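Student: Structure for this input, please:
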Amino acid sequence: MDALIPRPAREVAPGAWHVPDWLTLDQQRELVTACRAWATGPVPIRHTRLPRGGVMSVRTVCIGWHWQPYRYTRTADDVNGRRVAEFPDWMVELGRRALLAAYGDEQAAREYTPDTALINFYDGQARLGMHQDKDERSSAPVVSLSIGDTCVFRVGNTETRTRPYTDVELVSGDLFVFGGPSRFVHHAVPKVHEGTGDPATGLASGRLNITMRVTGLS
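Tutor: This is a model prediction of the structure:
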């Protein structure tokens, strides 16, 4: 059997780094277990309803702060009115290690203090259209972790939802960080490749995506 060829880290756009195979299998399992617990409450995972009546195909649960289009609140007033689960210290440390792995900047990593995470679950039919993460009052980087099925991650530009963009395959265990000039790039998930994940992660099917952010709120 041929040895697996390592996939090197690369800067997809200024400030946007893809670091393949960053999470170990054990770390992926631990995250799946944690996300499964958060998905059951206090605010359960749900399909987010958009202001114009549409419903997102991904299912989302939040910790630290609750995101609803297009703001953050401590309580999930669009779900059950309860306060979301706290953002744990170990997630802050994970975010700092991720930032260090992507940028190699020890000071920036020490100062990075994410206070919320959006946890999205994609089944084989779920998609996410071109959008910007701009509801935060901070321009600190977004740290994105992928577990389960491989997806196509589309990294666009800061001006439009259209080209130019670059498609990147995100595999289970991959890290993607976007900050600096790319903090407000449009991005999307146009495709999930069903059946490509390893059940040893604890996820039998689908894709789990954890995005850590700094809200800038108090």
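Student: From here on, just use CA atoms for contacts and neighbour counts.
Tutor: Noted.
Student: Quote the end-to-end distance of stretch 106-121.
Tutor: Taking C-alpha to C-alpha, to the nearest Å, the span from the opening residue of stretch 106-121 to its closing residue is 31 Å.
Student: Sequence B follows; please return its structure for comparison with A:
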Amino acid sequence: MTIGLFDDSQDGRRPREPLAEGAVLLVRFAKSMEMELAAALDAIIGAAPFRHMMTPGGFRMSVAMTNCGQAGWVTDARGYRYDPIDPETGRPWPPLPPSFLDLAARAAKEAGYGGFVPDSCLINRYEPGSRLSLHQDRNERDFSAPIVSVSLGLPATFLFGGAQRSDRPRRIRLEHGDIAVWGGPSRLAFHGVAQLEDGHHPIFGGRRINLTFRKAL
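Tutor: Model (predicted):
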């Protein structure tokens, strides 16, 4: 069952929903910035296009990815890592736009993690049928900083588990503009995204875009 806390708002969701100790969902927190974020995304994608990366085991990921910031998350035959250079263009990743930095800092502060300054943003593009299996964000050097994850476009089912892959994950519906923030006791929680269903969003079309802000270096 997809979880949700209910109140008298139009869609039955509170502005702030706890997910676990140290983890919270900020409902529609990014919606007021949707056009600014979309414009910044267009500029990033123009400099560093989306691509389907390969896992170290040789599997093509169903989710298309790109990055911005001081370092970008990449995966290939050499493994998972952060790299300051885009391997496809041979150039540094585009810088983090001011709108991205502002949103990530405000969301982290709202979730109880003041002073968050990300240096990397992984940008995932989901299309119907794509999914992301359970995993931990553990390639970063400092686990004291939270993860800030912004959902744009089509709704998705976020899988949020525990410290072990075998822990049964909770299923949380993410709508356009929602931001999930986790850190502290939940920093290394396993998480993923269930297979995306068909749909259409007035700004992002038949896609879901996810911005994941991290302190990587």
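Student: Would you mind reporting the TM-score between them?
Tutor: After superposition, the two chains reach a TM-score of 0.88 (TM-score structural alignment, normalised by the length of structure 2), with 203 aligned residues with a C-alpha RMSD of 1.7 Å.
Student: Not counting sequence-adjacent ones, nearest residue to residue 97 of structure 2?
Tutor: Distances taken as C-alpha to C-alpha, 6 or more residues apart in numbering put residue 40 closest to residue 97 of structure 2, at 6.6 Å, once the chain neighbours are dropped.
Student: how about the one you found, what's its match in structure 1?
Tutor: Residue 40 of structure 2 maps onto residue 34 of structure 1 when the alignment is built from TM-score structural alignment.
Student: Can you verify its match is assigned to a strand?
Tutor: No: assessed with DSSP: H, G, I helix; E, B strand; the rest coil, residue 34 of structure 1 is helix; it does not lie in a strand.
Student: ok, which stretches of structure 1 are strands?
Tutor: With DSSP state E as the definition, structure 1 shows strands at residue ranges 10-13, 16-19, 46-49, 55-63, 66-68, 71-73, 116-122, 128-131, 142-148, 151-155, 166-170, 175-178, 187-192, 207-213.
Student: counterpart of the fifth one in structure 2, which residues?
Tutor: Alignment of strand 66-68 of structure 1 against structure 2: residues 72-74, by TM-score structural alignment.
Student: now do the second one
Tutor: Residues 23-26 of structure 2 are where strand 16-19 of structure 1 aligns, taking TM-score structural alignment as the criterion.
Student: That stretch vs structure 1, mean deviation?
Tutor: In the superposition against structure 1, stretch 23-26 of structure 2 averages 1.0 Å from its aligned positions (mean C-alpha distance after the TM-score superposition for structure 1).
Student: Please identify the buried residues of that stretch?
Tutor: 23-26 (16 or more other C-alpha atoms under 10 Å).
Student: Over to stretch 149-158 of structure 1?
Tutor: 149-157.
Student: hang on, the earlier thing: the match of strand 66-68 of structure 1: how far from the chain's middle?
Tutor: Centroid displacement of stretch 72-74 of structure 2 relative to its chain, using C-alpha atoms, centre = their mean, to the nearest Å, is 13 Å.
Student: Would you convert the buried residues of stretch 23-26 of structure 2 into TSV that also reports distance to residue 135 of structure 2?
Tutor: Formatted as TSV, the entries for the buried residues of stretch 23-26 of structure 2 read as follows, by distance: C-alpha to C-alpha, whole Å:
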residue	distance to residue 135 of structure 2
23	16
24	18
25	19
26	22
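Student: Brilliant, that's me finished.
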